[in-house]
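[1] one predicted model, sequence on top.
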Amino acid sequence: MSTPAVTLEPVDLDRDIGLLHRWVTHPRSAFWLMQGASVQDVAAEYAAIAEDPHHHAWLGRVDGEPAFLAETYDPARSAHSPIRDLPDLRPGDLGMHVLVAPPAGDPVPGFTRRVFGAVLDHCFADPGVRRVVVEPDARNDAIRAMNTAFGFRELRTVSLTTPVAKEAVLSVLDRPTPSASGQPTDLPAELAAAHLTAAHLTPEHLARAQRHLVTKALSELSHERLLAPTAVGDPAEGGFELTSPDGRARYTFRAQLLALEHWAVEPASIERTLDGVPAPLDVQDLVVELAPLLGIPDGLLPTYLEELAATLASAAWKLEHSTRSVEELLDLEGTEGYQAVEAAMTEGHPGFLANNGRIGFGVDDHAAYSPEAGAPVRLVWVAARREHTRLSLSADLTEEALWEAELDEATRVGFEKRLRDLGLDPDDYLYLPLHPWQWRAKVAVTFAPDVARRDLVPLGEGPDTYRAQQSIRTFFNTSRPERHYVKTALAVQNMGFLRGLSPAYMGPTPAINDWVAGLVDGDEELRACGFSVLRERAAIGYTGDAYHRLADRAGVRSPYQKMIAALWRESPLPRLREGERLATMAALLHRDGDGRAFVSALVERSGLPAREWVRRWLDAYVRPVAHCLVAHELAFMPHGENLVLVLRDHAVDRVLMKDVGEEVAVMDDQPLPPEVERVRADVPPDVRALALHTDVFDGVLRHVAAILHLDGVLDETVFWAEVRGCLERHRADHPELAERHAAYDLLRAEFRHSCLNRLQLRNTLQMVDLTDQSESLMYAGTLANPAADPAARPAVDPGVVDSGA
């Protein structure tokens, strides 16, 4: 029997008030002090908690069913904290209340202990929490015994008057400390078992994750023509087989071959034999068996296998923690809905196999910092000596305004006091946010001399809570959603890169964003499309370390120069109008645990004909991207995670572009401000259109078209006819760009087949040179353009394997 899944989600008063009222007024809940309260009384209490940025109410579910109520709060700051004036409190304390729902039938042995342990796991998932603090009524022997069983220490009895007078026992549970082996030594038994057993790594979860990733491997590696499956049996049944070069491994499966050579492989149909004997699916074995066809260097193969293992572990974690259904996601609104969609993504990237590597993260780090965990994160702040640090700002932003917007006055005063207490002048420093893992695993060790000589001064955690986004090192502010995203350096290996941030490379980022935003805002066509840019308004990087000095003296470049930096990007929330909601465009490629597609559900909920829904999306997405290319020679990297959809009535109204500083290019000789010159790229004419053909057609539209086709929502030929219509309408609306349209020839019969997995397989440590990305590309012949006139498309032989270039 599988272990029941315990999850927590923010209380939704409109949905949950009936439950809450029944629970808190039940005779078993006498110590909750709400006996006799009306529904209105309970609603008012939890509405006030919802307004308090330092207090949070959580609905707990067990196997999807509502089962308990939890509250977490900053005991020194929450307006509802009954202990905020006690001298016993310390920085890093988190208050906790738990109420288990009255049982509907016979009590389940161990149920309350499992719930209690899950809530403690939730509390300690925030790395900033050093202790959990509780204050049970002194007469509540049952909860005091539970606290003691989980390792709480009873400090003393205190007289409290909020919300009513009571004698309480102030008790604390310290964060578990690791032993020399790295494992916690003082966890209570209930928590230690969960920590040490990695409960998500089960044969059942692994089998599902392996089948999914093997399916993707067969599909995407065949799409890139690294593999050439052979058709077998009745052609109407779509049977294929693939044999390893040594003849030992054989794969058979069914698939449909869709536009752009998209292999829609049926997961349930895949079978593997090894030496003629049925064998389980294993994506690592698949890569080893087919390595001679994949072109991966022997010395890098183990690293790639590690990234695949980490991707499997991430998939198993998601299966264990049961992501929300697409229907639930569409029911959520506002900030919570936006972030729930971000956390629900089950696929890190639609094309890459090893897309959740995160080499460097441990099991606890995954639970604390991965986007799918959705755990609250507080950033670690350091003061960086000004003479060794560059802060770049947008033209409309000052240093003072940045700190005032991102750090409340009490925090700024605290930072200054910390510096003065050390005998340092606050004017000599700039504030720099760090990923908590980066501080613990890298900065405090790899840059120990800088910390010791006070060039870097740890200031502690900021008060705001954030959530990691799909890009893993970018954080959304959940305490103050109108505040900026924060993008941090993170020295984990993920999807072909160490995820650092270069201070030198980021220096001109705000100026580049200002220039791009000005161009976009000043273009009548782009304004009509509703297309706009989320600017990266500030960037900061520290360069006072030995690694930068080595580069200055000997020209030695290394990842160590990309470990202490951050930038701030505009939040999309202030741009929303009444009736609008947000979702990452990556969500259009998402299927939930039951296989239900987010995009298909959106079309259904919108009430629009599928063709009309797609047309609106293309006009908001493809048309402005194409216009930027044709009218301005300006290329973005417009894949799913780099765009935010603004939805109205479940249809796309407009899109917001982000991640501009690192992934934008000007491909002609137009005049540029000196600080923007970095984005000029010398791109061959025949490659320029790939900014649409590869990044949009192959990277996004291919996958969405396949989902809609396979779900029976919209035939793929109709989908691609809409793509063609979108580009034809733009061409007709802009006769002044006729010459540019002819040069780009976006509706040409075929285009070069630029491949992603080939890049990662060639070099798992650095797929491309960011300073010259076009020269790093690898090709596998050409692809027939499904948006071209059908009569002009070339015939395609899916059995051809191209070794690329």
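    Here it is on my side, so go on.

[2] please count neighbours and contacts with C-alpha atoms only from this point.
    OK.

[3] show the subsequent helix or strand relative to the biggest helix by length in the chain.
    Scanning the chain for the longest helix, with DSSP state H as the assignment, gives helix 610-632. Beyond helix 610-632 on the C-terminal side, the first helix or strand identified by DSSP states H and E is strand 634-635.

[4] what is the burial count for R557?
    13 (other C-alpha atoms under 10 Å).

[5] quick check: it touching A504?
    No: checked against C-alpha atoms under 8 Å, the pair R557 and A504 is beyond contact range at 11.8 Å.

[6] hmm, who's touching the helix or strand hosting A743?
    Using DSSP H and E, A743 sits in helix 738-744. Contact partners of helix 738-744, identified using C-alpha atoms under 8 Å, 6 or more residues apart in numbering, comprise V630, A631, R688, A689, R731.

[7] hmm, which of the residues you listed are the buried ones?
    V630, A631, R688, A689, R731 (16 or more other C-alpha atoms under 10 Å).

[8] residues of the helix or strand containing Q339 that come out buried?
    Using DSSP H and E, Q339 sits in helix 334-344. Neighbour counts using 16+ other C-alpha under 10 Å place T335, G337, Y338, Q339, A340, V341, E342, A343, A344 of helix 334-344 among the buried residues.

[9] and stretch 287-305, by the same measure?
    Going by 16+ other C-alpha under 10 Å, stretch 287-305 has these buried residues: V287, V288, E289, L290, A291, L293, L294, I296, L301, T303, Y304, L305.

[10] and the strands in the stretch 651-800 of the chain?
    With strands called from DSSP state E, counting those that start in this stretch, the stretch 651-800 of the chain shows them at 651-657, 665-666, 750-754, 779-784.

[11] would CSV of those with mean neighbour count and distance to D594 be doable?
    CSV is the format used below for these (neighbours: other C-alpha atoms under 10 Å; distance: least, C-alpha to C-alpha, whole Å):
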stretch, mean neighbour count, distance to D594
strand 651-657, 23, 23
strand 665-666, 22, 40
strand 750-754, 21, 32
strand 779-784, 19, 32
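
[12] what about versus this one:
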Amino acid sequence: MEVMKLLQRKLPGYEITFLEKLKEADTLTLHQLIQAVFRERVVPHEWKNHGNTLVLSVNDGELHVPVSNLYIFQHIDIDGDLQFVNREGNQALVDKSETCLELLFPGNDRSDFYREILNSVTNLALAFTVAEHRRKQIENLAEDALSYAASQKSPLTFFEQWVIQGHTIHPCSRTRMGLTPEDVTRYAPEWEGKPNVLPLLVHKDRYHMTSKNGESTKSILLEEYPPLKKAFQNVCETHDLVADDYEIIPIHPWQWEHTITTYYKEDIEGKLLLLLNEVTLPTSALISFRSLAPLNDRAKHHIKTAVNVQMTSAVRTVSAASTKNGPTLSRLLQTIFDRDEGLSRSLSVMGEDVGIHYKPAREEDRDFLQKNAAAILRENPEKGMGRDEVALPAASLLAPSPFSGKLIVEEAAGAYSSPDAFIYDYAKTVLPGVLQLITKYGISMEAHLQNCVVIFEKGTPKKAVLRDYGGIRIMNERLEQYFDQQPIDPSTNLLTKDRSELLDVFSHALFHNHLGEIIVALARRTSVKEEKMWRKVEQVIHETYEQMKEDEQIHAEALLDKEEILTKPTKMKALVKMRLSDQYTDNLYVEIPHPFARRKEVTQSDSALN
């Protein structure tokens, strides 16, 4: 078995651990799959046994799922074995994700999804295995994750690389189609991947670049990596090139080996693309795998690279549109933050200073060639941080601490009088700025767990930093009140005239895939009810809109947005439905009961389960 041979080389003595973790990973994936199918209503369901059994309609029968608890956002605790009951009443144990997939989606038409699930299981088991090894190396060095991270050269990198499970609400949480297990151990963040990024020289006839403030990828990288400057000059002299005719596209080493050398041969041979292999850029892999932080450095830019690999449901290349929109939106948001001091105190963004993509000479395969040789340089959120400040991705809060065995969010909440007191401070950190952007400026960003970096000061959350403009929606009717000229090109797909679309993006990202995951994790592990924690979130929303209503220019919008947020059903992206229908970019939503609703009736299932 390839994985076992790999472990013998990489982690000798952990082969048995991997086999144990393989079962653990498969069970977790099975439960995530059931969770997603239930929440997204992929198949019909009903409750039986006084609400203690979830019954899903599957091929030629029913799938019985024992459930011990149902939460506000329809999370379930699966407690016991799953049973398939056929039409004759015969039962069969369902203890593997593959068996469950065959029942839910019979036939070969779902074969891609099958492979993605099984690929995720293997990678998740590898992640659990290496996490066990890493934990043993550091478990006695600190009492908690925040204090240990503060001693590191880049606390953010430590937390990013300690996100073991990956996506919390997608059953393909560790899918990496196209990577071998060897690739995973070399480049993945949970394996403390340190890719040496390759500078690729690109001729002026073969690139398009968009800059926030007039800088280029070349000017930034030559300044931040001094050895690169001499290497750049040497290669231009050696090949008799005009230095001013060339820019630099940072390329992930995996991408060079598996994509660039295969699909860009003609321009490589014609010296329109030229690898500068004397110097590489040392980096650390972040949660998203393709986004990279400078190795042991808090000042240099982060680099978002293209990797032609499917992770969860999408191939992680960098679209031409994103290389253009990123710097443009960063310039817009910087203007807003410069003018709005109150907003900038609670929220900032990782500005995308420059984006660059390859510009092919021919129309054939144009989109593929553009997005597979592309990159974005982002501001480093750790630059200029104070001694007592630590930045972490919100996703890491749901990771198990290597020091206490608790979740990192449990450790953080443990410094407070109660988990709900922590939730109030946390919501006060991530909500007001995001809500102001939506209601005042008509800008809705996906502030989900992976895209939100939270800065803690002496153990207390203080500021949110958003990254990545994927999924952003802008309502120009609101934004243009603050600008003499319309700042966003109306031909882009970023714009909407529908106020509810702004709030749908907010609802999925910040309610479901952020606060909802944190609150349900604390409810599962502490004695505090999730209703009590959601009341703290509601309090922050009320306080934020009370303040916004004082601004006569946005008074009406504030009332409308607050009413919709606090009363209408929440929208959650149906990620499995989107995958099964091959709709990767067109959002499909399902409505989930509201966390702030005062339920007048309690269903039989709810009363039995709570």
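    That came through, no problem. As the structure is a computational prediction, the values presented were derived from the model and not from experiment.

[13] TM-score for this pair?
    Once superposed, the chains reach a TM-score of 0.87 (TM-score structural alignment, normalised by the length of the second structure), with 581 aligned residues with a C-alpha RMSD of 3.1 Å.

[14] G60 is in contact with L8 of the first structure, correct?
    Yes: between L8 of the first structure and G60 a contact is recorded at 4.4 Å, counting by C-alpha under 8 Å.

[15] please identify which of these two sits among more neighbours.
    The residue with more neighbours, out of L8 of the first structure and G60, is G60; 26 against 20, by other C-alpha under 10 Å.

[16] report the next helix or strand after the helix or strand the more buried one falls within in sequence order.
    Element membership for G60 of the first structure, per DSSP H and E: strand 55-62. Moving toward the C-terminus from strand 55-62 of the first structure, the next helix or strand (DSSP H and E) is strand 65-73.

[17] which bit of the second structure covers that next one?
    Alignment note (TM-score structural alignment): strand 65-73 of the first structure is unmatched in the second structure.

[18] residue range for the helix or strand just after that strand in the second structure?
    Per DSSP H and E, the first helix or strand lying C-terminal to strand 65-73 of the first structure is strand 93-100. Across the second structure, nothing matches strand 93-100 of the first structure (TM-score structural alignment).

[19] can you check stretch 433-440 of the first structure too?
    Under TM-score structural alignment, the match for stretch 433-440 of the first structure is residues 250-257.

[20] just the buried positions in that stretch, please.
    Neighbour-count burial for stretch 250-257 of the second structure flags P250, I251, H252, P253, W254, Q255, W256 (criterion: 16+ other C-alpha under 10 Å).

[21] name the residues that touch that stretch?
    In contact with stretch 250-257 of the second structure (C-alpha under 8 Å, 6+ apart) are residues 183, 195-200, 290, 303, 305-308, 372-375.

[22] let's see it at 10 Å
    179, 183, 186-187, 195-201, 217-218, 221, 259-262, 264, 275, 280-281, 290-292, 303-309, 317, 356, 372-377 (C-alpha atoms under 10 Å, 6 or more residues apart in numbering).

[23] for the second structure, what's the longest strand?
    strand 61-70 (DSSP state E).

[24] and the very next helix or strand once past it, what does it pack against?
    Sequence order places strand 76-78 as the next helix or strand after strand 61-70 of the second structure, per DSSP H and E. Judged by 3 or more C-alpha pairs under 10 Å, 6 or more residues apart in numbering; DSSP states H and E, the packing partners of strand 76-78 of the second structure are helix 15-39, strand 53-58, strand 61-70.

[25] and strand 76-78 of the second structure against the first structure, how far off on average?
    When the first structure is superposed, strand 76-78 of the second structure averages 2.6 Å from its matched positions, counting by mean C-alpha distance after the TM-score superposition for the first structure.

[26] just tell me the aligned range of that strand in the first structure.
    So strand 76-78 of the second structure sits over residues 263-265 in the first structure, by TM-score structural alignment.

[27] distance check, the residue nearest the centre of the second structure against I16 of the second structure.
    In the second structure, the residue lying closest to the centroid (C-alpha atoms, centre = their mean) is Q450, at 3.2 Å. Q450 of the second structure sits 32 Å away from I16 of the second structure, going by C-alpha to C-alpha, to the nearest Å.

[28] again with V55 of the second structure
    From V55 of the second structure to I16 of the second structure the distance is 35 Å (C-alpha to C-alpha).

[29] out of those two, which sits in the busier spot?
    Applying other C-alpha under 10 Å to V55 of the second structure and I16 shows that V55 carries more neighbours, namely 24 against 11.

[30] which non-adjacent residue is nearest that one?
    H64 (4.7 Å; C-alpha to C-alpha, 6 or more residues apart in numbering).

[31] the one you found contacts D95, correct?
    No: counting by C-alpha atoms under 10 Å, H64 of the second structure does not reach D95; the two are 11.9 Å apart.

[32] who touches both of these two?
    D81, L82, Q83.

[33] which SSE is immediately downstream of the host helix or strand of the last one?
    This means Q83 of the second structure. Using DSSP H and E, Q83 of the second structure sits within strand 82-86. Following strand 82-86 of the second structure in sequence order, the next helix or strand is strand 91-94 (DSSP H and E).
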